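Student: this is a predicted model, with the sequence first.
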Amino acid sequence: CCSKYGYCGTTNEYCGNGCQNEFGICFSSSSTTTGKSKTTTVKVPISTVSDRCGPNFGACAKSNQCCSKYGYCGTTNEYCGNGCQNEFGICFSSSSTTTKKSKTTTKKSKTTTKKSKTTTKKSKTTTKKSKTTTVKVPTSTVSDRCGPNYGACSKSGYCCSKYNYCGKTDEYCGTGCQPKYGICK
């Protein structure tokens, strides 16, 4: 069987859920007996590359680590927060930020002919502040490389070119420069 991660084998990890039947045989994902279904859980292989994770590597080797959206293992918010890949490690629960608009209500005065009665209600304004969390991009572990597959330039003051290389000239810092992974002019 060919697992969803591209590895060959004969156990449920390879032949069960996510098995690629175009590259080998597969077990059915569930079998029905007496009206109840049996679900098979596929265990993700552990990464053999130190501190790397994701579809090309597997799960983080340490069970208490998170797999960042860039494919690196760690335990801080950079790894466990926004974009964390929960198939390959643990993740912090995602918190949603909501901003409520203020609402103003005013009732008009009411007059009757028998007795004059005027009622005015004061308007109430409620504003809730939103919380913004900035996630720092991990630094690249590959010399002079940067971008979505590598992370930020490892040298301070360097630009990340549109071709995912770090440098200081206009070729790197000009058109197509990626400010998320280094400085740009």
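Tutor: In hand now; what should we look at? Residues are numbered from 1 along each chain as shown.

Student: please make it C-alpha for all contacts and neighbour counts, starting now.
Tutor: Noted.

Student: which residue sits closest to residue 37, ignoring its sequence neighbours?
Tutor: Of all residues not flanking residue 37 in the chain, residue 31 sits nearest, at 5.8 Å (CA to CA, 6 or more residues apart in numbering).

Student: against which helices or strands is the host helix or strand of the one you found packed?
Tutor: Element membership of residue 31, judged by DSSP states H and E, is strand 30-33. Taking 3 or more CA pairs under 8 Å, 6 or more residues apart in numbering; DSSP states H and E as contact, the helices and strands that strand 30-33 lies on are strand 36-39.

Student: follow-up on the earlier one: tell me how many other residues surround the residue nearest to residue 37.
Tutor: The number of residues packed near residue 31 is 12, by other CA atoms under 10 Å.

Student: same deal with residue 38?
Tutor: The number of residues packed near residue 38 is 11, by other CA under 10 Å.

Student: ok, now how distant is it from residue 78?
Tutor: 37 Å (CA to CA, to the nearest Å).

Student: now do residue 13
Tutor: 29 Å.

Student: could you do residue 30 as well?
Tutor: Counting by CA to CA, the gap from residue 30 to residue 78 is 37 Å.

Student: between the two, which is the more surrounded one?
Tutor: Taking other CA under 10 Å, residue 30 and residue 78 do not tie; residue 78 has more neighbours (22 against 13).

Student: presented hereafter is structure B, for comparison with structure A:
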Amino acid sequence: MWKLTTSFPRKIITTTRTTTTTTTTTTTTTTTTTNTTTNTTTKSPSPTINTSYRCGKDFNNKSCSKGECCSKYGYCGTGSKYCGTGCQASYGRCNDGGRCGADYGKCLNDKQCCSQYGYCDISDAHCGSKCQSEFGLCYGSHDKCGEQYGRCKDDKCCSKWGYCGTSDKHCKNGCQPKYGLCK
């Protein structure tokens, strides 16, 4: 007798299961900020003397040094650019153009002299003896004129070489109108 044996290939199925565990940790940090506000009340802004040459309402109410004007653009100085139209009187002096000296500063017209009494003009009384040269022009000495020497006396012209006189060489080509007459 024969014995029949059947053999079938067996397939073994192996199932592998991978389990991944993800752990998420959330950390919450709480920050507490405390703001402290201090209110200071002053009766009015008190001007401080300006050391940076800026002044006025747009520059922390800074005032100019004594004798200086605060221009409409907030700069300290003397002369028409600072003391004339738009000058901020609350932060320095302002000048109507007629006064000069320690209390008023320079003459607004840079061709004028400052008299011993603090008035601006081009007369002998203003430009001669006791003229205040730091606040305006004064007559030159030894018939010299110009930035270093000042204005010519009387009706003289200041030449381009810095000498006072009445000739065409003094009064025409190169004449300095700030320091004398010119033709």
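Tutor: Sure thing, it's come through. Here the structure is a predicted model, which is why all the values come from computation and not from measurement.

Student: TM between them?
Tutor: Put the two chains on top of each other and the TM-score (TM-score structural alignment, normalised by the length of the second structure) is 0.31; 66 aligned residues with a CA RMSD of 2.8 Å.

Student: what strand or helix carries residue 76 of the second structure?
Tutor: Going by DSSP H and E, residue 76 of the second structure is in strand 76-77.

Student: tell me what the very next helix or strand once past that strand is packed against?
Tutor: Counting by DSSP H and E, the next helix or strand C-terminal to strand 76-77 of the second structure is helix 80-83. Packing partners of helix 80-83 of the second structure (3+ CA pairs under 8 Å, 6+ apart): strand 69-70.

Student: packing partners of the strand it packs on?
Tutor: On a contact count with 3+ CA pairs under 8 Å, 6+ apart, strand 69-70 of the second structure meets strand 76-77, helix 80-83.

Student: wait, which of the ones you listed is closest to residue 127 of the second structure?
Tutor: Closest of these to residue 127 of the second structure is helix 80-83, at 19.3 Å (criterion: CA to CA).

Student: quick one: contacts for the residue nearest to residue 37 of the first structure?
Tutor: Residue 31 of the first structure makes contacts with 37-39, as judged by CA atoms under 8 Å, 6 or more residues apart in numbering.

Student: which among those residues gets closest to residue 74 of the first structure?
Tutor: Of all these, the one with the least separation from residue 74 of the first structure (CA to CA) is residue 39, at 30.6 Å.

Student: and the closest one, how many neighbours does it have?
Tutor: Residue 39 of the first structure is flanked by 13 other residues according to other CA under 10 Å.

Student: that one contacts residue 33, correct?
Tutor: No: in this structure, residue 39 of the first structure is not within contact of residue 33 by CA atoms under 8 Å, at 11.9 Å.

Student: could you check which helix or strand contains the nearest residue to residue 67 of the first structure once chain neighbours are set aside?
Tutor: Nearest non-adjacent residue to residue 67 of the first structure, counting by CA to CA, 6+ apart: residue 73, 4.7 Å away. Using DSSP H and E, residue 73 of the first structure sits in strand 73-74.

Student: what's the following helix or strand after that strand?
Tutor: Going down the chain from strand 73-74 of the first structure, the next helix or strand is helix 77-80, by DSSP H and E.

Student: which strands and helices sit next to that following helix?
Tutor: Counting by 3+ CA pairs under 8 Å, 6+ apart, helix 77-80 of the first structure packs on strand 66-67.

Student: and of the helices and strands packed on strand 69-70 of the second structure, who's closest to residue 168 of the second structure?
Tutor: helix 80-83 (31.4 Å).

Student: tell me which strands and helices the helix or strand that comes right after the closest one is in contact with?
Tutor: Once the chain leaves helix 80-83 of the second structure, the next helix or strand it forms, by DSSP H and E, is strand 113-114. For strand 113-114 of the second structure, the packing partners by 3+ CA pairs under 8 Å, 6+ apart come out as strand 120-121, helix 124-127.

Student: deepest of the ones you listed, which one?
Tutor: Across these, averaging neighbours per residue (mean count of other CA atoms under 10 Å) puts strand 120-121 on top, at a mean of 24.

Student: show me what that strand is packed up against.
Tutor: Applying 3+ CA pairs under 8 Å, 6+ apart, one finds that strand 120-121 of the second structure contacts strand 113-114.

Student: cutoff 10 Å now
Tutor: Applying 3 or more CA pairs under 10 Å, 6 or more residues apart in numbering; DSSP states H and E, we find strand 120-121 of the second structure packed against strand 113-114, helix 124-127.
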